[in-house]
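Novice: attaching a predicted model along with its sequence, questions to come.
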Amino acid sequence: MANILVVDDELGIRDLLCEILNDEGHTVEVAENAAQARAARLRERPDLVLLDIWMPDTDGVTLLKEWSAAGVLTMPVIMMSGHATIDTAVEATRIGALAFLEKPITMQKLLKAVEQGLARGSLRKLITPASSVVSNASLVLDTSSTVSNQSAADFFPQVTQSFMLDKPLREGRDEYEKAYFEFHLAKENGSMTRVAEKTGLERTHLYRKLKQLGVDLSKKRS
């Protein structure tokens, strides 16, 4: 389970998110403003941060910029707001936020975003030692019907992913795919059935792909 930092100036929101995440087995640290969030990030080294945009002292986007500029945005950050615009969501994602959730946040959408964030964070830790990796995740929006009427091009930012860019395309792609499948195999305790479901591949195709990439299956169970 993960260590999650919840940053929100509303006590009710902090308590609700803390209760939900604790029930899922996570360790939760809370902060009601940017100053407390800075201290908690240094003290706890969270695996993921849920960060409110509108706060009285320093807003969440400004804090996100601060962490990014200082080179300490090493954990996935999910932005939260009940009043943010598409431009705000796009700006936050360009800076480095993984996702944006609109309040009121349902339990299902919260847990899905947290699961995706932790998975992305684990993958980043897995592949970072191999090269200098700059990988901002694609925007995950939970927004109103107004947003849903926009095309993807309207609110998905152009995100740069440099994964072993000094290598030929095929070689770099193969190394990424190998890391991707090894991550999911580890996460699913070697279950080929669950990995196939998770990645959307048929088991036969998955086996062929893993053998092609040179993934060691000797310790994997089916």
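Specialist: Nice, thanks for sending it over. All values reported here derive from a predicted model rather than from experimental measurement. Residues are numbered from 1 along each chain as shown.
Novice: from here on, just use CA atoms for contacts and neighbour counts.
Specialist: Noted.
Novice: pull the contacting residues for the residue most central in space within the chain.
Specialist: Nearest residue to the geometric centre of the chain (Cα atoms, centre = their mean): Gly117, 2.5 Å. Residues near Gly117 by Cα atoms under 8 Å, 6 or more residues apart in numbering: Leu48, Pro76, Val77, Ile78, Leu98.
Novice: the chain: strands as residue ranges?
Specialist: Ranges of strands within the chain are 3-7, 27-31, 48-52, 77-81, 99-102, 134-135, 141-142, 161-162, based on DSSP state E.
Novice: for the first one, packing partners?
Specialist: When contacts are defined as 3 or more Cα pairs under 8 Å, 6 or more residues apart in numbering; DSSP states H and E, strand 3-7 packs onto helix 11-23, strand 27-31, helix 34-44, strand 48-52.
Novice: can you map out the helices along the chain?
Specialist: Using DSSP state H, the helices of the chain run over residues 11-23, 34-44, 60-69, 86-95, 107-127, 145-148, 152-155, 169-187, 192-199, 203-213.
Novice: including neighbour count and distance to Pro104, could the contacts of Gly117 go into TSV?
Specialist: Below are the contacts of Gly117 laid out as TSV (neighbours: other Cα atoms under 10 Å; distance: Cα to Cα, whole Å):
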residue	neighbour count	distance to Pro104
Leu48	23	20
Pro76	26	21
Val77	27	18
Ile78	25	14
Leu98	26	19
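Novice: and here is the other one:
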Amino acid sequence: MANILVVDDELGIRDLLSEILNDEGHNVELAENAAQARNARTRARPDLVLLDIWMPDTDGVTLLKEWSTGGMLTMPVIMMSGHATIETAVEATKIGAHSFLEKPITLQKLLKAVEAALTRTPVGTGPAVHTRKPGDGGSVGRMVPVMDLTVESAMTGGQSLPPVMEMGPQARQLFELDKPLRDARDEFEKCYFEFHLAKEGGSMTRVAEKTGLERTHLYRKLKQLGVDLSRGKRGA
């Protein structure tokens, strides 16, 4: 169990991440802007911070840099953004971020990144390549691990994710009808949501839009039905 600070100006994302992380056994502190994040960082001393980039007062990269230069980056930080780019991911990891999550955040990627950050698993362990800015001439430039050059690797803490089960559009499931209606309905709903989770690559946002459910309600429904949301979290 860890103390995790979630910093995001969107209420829905704060609530959803809090719900998921609480169910995983973690204590969660919430902040909606950089000012609240600074106070929470000093007061709660979190084991991990999930930090959004675009916020109304101070952006996440600036806050990360502030913590780094002030000697306060003593915990792993996972950056979050709906507009992730390779350049932003590399910049954040150079400053000291552990990894980068691109929104919409899937459950598998969230849990994988949180586990990697809490165990301090290095982001990039692959071979390094040379990078050179235009106009540098023949200079070698800096060395960047290959895995750091993709948003996907930064998002997952440098660990590969297991493939999501593929289910074609014609997938069918046989149900036993000789049982109470409640049991038959739960069985159908579990199959229904597993199908859409697989089809949407595990994205809670897209499944919520597809099924017409609010994300927090959807998450609770999946837990109630026994849908395995952490499949692949600890690796096979």
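Specialist: Now that the structure is in, tell me what you want to look at. These numbers come from a predicted model, not from an experiment.
Novice: tm score of chain vs chain?
Specialist: Once the chains are laid over each other, their TM-score by TM-score structural alignment, normalised by the length of structure 1 reads 0.57; 134 aligned residues with a Cα RMSD of 2.4 Å.
Novice: out of the helices of structure 1, which is closest to Asn3 of structure 1?
Specialist: Nearest of those to Asn3 of structure 1, taken as Cα to Cα: helix 34-44 at 7.8 Å.
Novice: which outside residues touch that closest one?
Specialist: Residues from elsewhere that reach helix 34-44 of structure 1, judged by Cα under 8 Å, 6+ apart: Asn3, Leu5, Val7, Glu29, Val30, Ala31, Met55, Asp57, Thr58, Asp59, Gly60, Leu63.
Novice: count of residues packed around the last one?
Specialist: In this case it means Leu63 of structure 1. Using other Cα atoms under 10 Å, Leu63 of structure 1 has 18 other residues around it.
Novice: gap between it and Ala99 of structure 1?
Specialist: 15 Å (Cα to Cα, to the nearest Å).
Novice: same thing with Gln116 of structure 1?
Specialist: Using Cα to Cα, we find Gln116 of structure 1 at a distance of 9 Å from Ala99 of structure 1.
Novice: what's the answer for Met80 of structure 1, then?
Specialist: The value you get for Met80 of structure 1 to Ala99 of structure 1, if Cα to Cα is used, is 9 Å.
Novice: got it, and Thr106 of structure 1?
Specialist: According to Cα to Cα, Thr106 of structure 1 stands 15 Å off from Ala99 of structure 1.
Novice: check Pro46 of structure 1 too.
Specialist: Taking Cα to Cα, one finds Pro46 of structure 1 at 16 Å from Ala99 of structure 1.
Novice: likewise Met1 of structure 1?
Specialist: Note on Met1 of structure 1: its distance to Ala99 of structure 1, by Cα to Cα, is 20 Å.
Novice: between the two, who's got more neighbours?
Specialist: Neighbour totals were compared for Met1 of structure 1 and Ala99, and Ala99 leads with 25 against 11 (other Cα under 10 Å).
Novice: tell me if I'm right that that one and Phe156 touch.
Specialist: No. At 11.1 Å, Ala99 of structure 1 does not count as touching Phe156 under the criterion of Cα atoms under 8 Å.
Novice: what touches both of those two?
Specialist: Taking Cα under 8 Å, 6+ apart as the contact rule, Ala99 of structure 1 and Phe156 both touch Ser138, Leu139.
Novice: on that earlier part again, the contacts of Gly117 of structure 1: which two are farthest apart?
Specialist: Maximum pairwise distance among the contacts of Gly117 of structure 1 (Cα to Cα): 9.9 Å, between Leu48 and Leu98.
Novice: what touches both of those two?
Specialist: Among the neighbours of Leu48 of structure 1, those also in contact with Leu98 (Cα under 8 Å, 6+ apart) are Pro76, Val77, Ile78, Gly117.
Novice: what's the closest non-adjacent residue to the first one?
Specialist: So the one you mean is Pro76 of structure 1. In space, and not counting its chain neighbours, Pro76 of structure 1 is closest to Leu48: 5.0 Å by Cα to Cα, 6 or more residues apart in numbering.
Novice: map Ile127 of structure 1 across to structure 2 for me.
Specialist: Using TM-score structural alignment as the criterion, Ile127 of structure 1 maps onto no position in structure 2.
Novice: tell me how many other residues crowd the closest residue to Ile127 of structure 1 other than its chain neighbours.
Specialist: Leaving aside its sequence neighbours, Ile127 of structure 1 sits nearest to Ala179 (Cα to Cα, 6+ apart; 6.6 Å). Using other Cα under 10 Å, the number of residues around Ala179 of structure 1 comes to 18.
Novice: state the distance from Ala179 of structure 1 to Leu98 of structure 1.
Specialist: 20 Å.
Novice: check Leu210 of structure 1 too.
Specialist: Counting by Cα to Cα, the gap from Leu210 of structure 1 to Leu98 of structure 1 is 28 Å.
Novice: and what of Leu185 of structure 1?
Specialist: Per Cα to Cα, Leu185 of structure 1 is found 23 Å from Leu98 of structure 1.
Novice: what does Ala69 of structure 1 align to in structure 2?
Specialist: Mapped onto structure 2 by TM-score structural alignment, Ala69 of structure 1 lines up with Thr69.
Novice: swap that for Leu50 of structure 1, please
Specialist: Alignment note (TM-score structural alignment): Leu50 of structure 1 maps to Leu50 of structure 2.
Novice: burial of its match, as a residue count?
Specialist: Leu50 of structure 2: 25 surrounding residues under other Cα under 10 Å.
Novice: in the lengthiest helix in structure 2, what counts as buried?
Specialist: Using DSSP H, we find that the single longest helix of structure 2 is helix 181-199. The neighbour-count check on helix 181-199 of structure 2 (16 or more other Cα atoms under 10 Å) flags Glu187, Phe188, Glu189, Lys190, Cys191, Phe193, Glu194, Phe195, His196, Leu197, Ala198, Lys199 as buried.
Novice: between the residues you listed, which sits nearest Glu209 of structure 2?
Specialist: Minimum distance to Glu209 of structure 2 across the buried residues of helix 181-199 of structure 2 is 10.7 Å, recorded for His196 (Cα to Cα).
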